[in-house]
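Q: Need coordinates for the following:
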Amino acid sequence: MIKVLYHGSCSKSKAILEHLDENNVAFEIIDFIEQPLSPMEIRTLLKKLNAGVQELIRKNDKLYKEKFAAKQHSDEEWINVLSENPSLIQRPILIKGPIAMIGRPVENVRFFIDK
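A: Predicted structure coming up:
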């Protein structure tokens, strides 16, 4: 089963759920805004994504531009910022066992669900 880190007001998140539904893929929704990820969960997610913390940050987000763009943070500090401000995390994110991907564009999800 695929876990989808989801934000209810995000059109990309909604599109991913529709795509999974249309393709009869079983999934579990995790609303990471309502249930923010802990720093440990973010570290685990980064390993599954095979990505650095910078790739997880939504740098076009208003909150990022207003509060964080001009600041220098270590990776560990960024992990804590993301845990405390989950809206700054890229979305949607699909997790399948030991691997994960940022679900954009939706066309790339087809290769992920077939793995």
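Q: From now on I want contacts and neighbour counts done on CA atoms only, so please keep to that.
A: Noted.
Q: Now do the helices in the chain.
A: 11-22, 39-49, 62-63, 75-84, 109-113 (DSSP state H).
Q: between these, which gets nearest to Ile102?
A: Ile102 lies closest to helix 39-49 among the helices of the chain, at 7.8 Å (Cα to Cα).
Q: which residues sit against that closest one?
A: Gly52, Val53, Leu56, Ile79, Asn80, Ser83, Ile95, Pro98, Ile99, Ala100, Met101, Ile102 (Cα atoms under 8 Å, 6 or more residues apart in numbering).
Q: so what's the residue of the chain positioned farthest from its centre up against?
A: When distances to the mean C-alpha position of the chain are computed (Cα atoms, centre = their mean), the maximum falls on Ala70, with 22.8 Å. When the contact criterion is Cα under 8 Å, 6+ apart, Ala70 has no partners at all.
Q: And this one, please, so the two structures can be compared:
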Amino acid sequence: MIKIYHNPRCSKSRQGLAIIEESGKEFTVVKYLDETLDEKELSELITLLNISPIELVRKNEKTWKEDYKGKELSDQEIIKAMVENPKLIERPIVVNNKKAVIGRPPESINDIL
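A: Just a heads-up that it's a prediction; the model follows:
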């Protein structure tokens, strides 16, 4: 089953959702700002994406710049920051079975459909 971690206010996330809808495949939408992820779920996503936690952070977000930028943070501390501030999570994230991709650019979603 395809799952998209989606922020409706984000244009890239909306474009990613449209790509999945056009595929005609069954999927579920997780509005991660409303249905917040816990540390375990976020860690599993990072593992599926095959990236380090810092690569999932939106570093231009005000919260990151004010509270975290320039600090020496462990991977676990970065994950905790994203759990506490889900706006810091890059979007959209699409998971299809054991594959995952960050939809930036949105066309990269096609790689796992």
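Q: what's the TM-score here?
A: TM-score for the superposed chains, counting by TM-score structural alignment, normalised by the length of structure 2: 0.94, backed by 113 aligned residues with a Cα RMSD of 1.1 Å.
Q: got a winner among the contacts of helix 39-49 of structure 1 for most neighbours?
A: Counting neighbours by other Cα atoms under 10 Å, the top entry in the contacts of helix 39-49 of structure 1 is Ile79, with 25 neighbours.
Q: Let me know whether it touches Gly52 as I believe.
A: No: assessed by Cα atoms under 8 Å, Ile79 of structure 1 is found out of contact with Gly52, at 10.3 Å.
Q: before we move on, the earlier item: for the helices of structure 1, which one sits closest to Met1 of structure 1?
A: Nearest to Met1 of structure 1 among the helices of structure 1 is helix 109-113; the distance by Cα to Cα comes to 9.5 Å.
Q: for the closest one, the distance to its chain's centre please.
A: Mean C-alpha position of helix 109-113 of structure 1 versus that of the full chain (Cα atoms, centre = their mean, to the nearest Å) differs by 16 Å.
Q: In that helix, which of the residues would be classed as buried?
A: Buried residues in helix 109-113 of structure 1, counted by 16 or more other Cα atoms under 10 Å: Val109, Phe112.
Q: now the helices of structure 1 in CSV, with distance to Lys3 of structure 1?
A: Formatted as CSV, the helices of structure 1 follow (distance: least, Cα to Cα, whole Å):
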stretch, distance to Lys3 of structure 1
helix 11-22, 11
helix 39-49, 12
helix 62-63, 26
helix 75-84, 18
helix 109-113, 11
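Q: Which of the ones you listed sits closest to Asp31 of structure 1?
A: Short answer: helix 11-22, nearest of the helices of structure 1 by Cα to Cα, at 10.2 Å.
Q: That closest one vs structure 2, average distance?
A: Its aligned residues in structure 2 lie a mean 1.0 Å from helix 11-22 of structure 1 after superposition (mean Cα distance after the TM-score superposition for structure 1).
Q: Can you give me the buried ones in that helix?
A: Of the residues in helix 11-22 of structure 1, those buried (16+ other Cα under 10 Å) are Lys12, Ser13, Ala15, Ile16, Leu17, His19, Leu20.
Q: Make sure the third one is actually in contact with Val106.
A: So that's Ala15 of structure 1. Yes: assessed by Cα under 8 Å, Ala15 of structure 1 is found in contact with Val106 at 7.3 Å.
Q: need the contact list for Ile93 of structure 1.
A: Applying Cα under 8 Å, 6+ apart, the residues near Ile93 of structure 1 are Val4, Leu5, Tyr6, Ala100, Met101, Ile102, Gly103.
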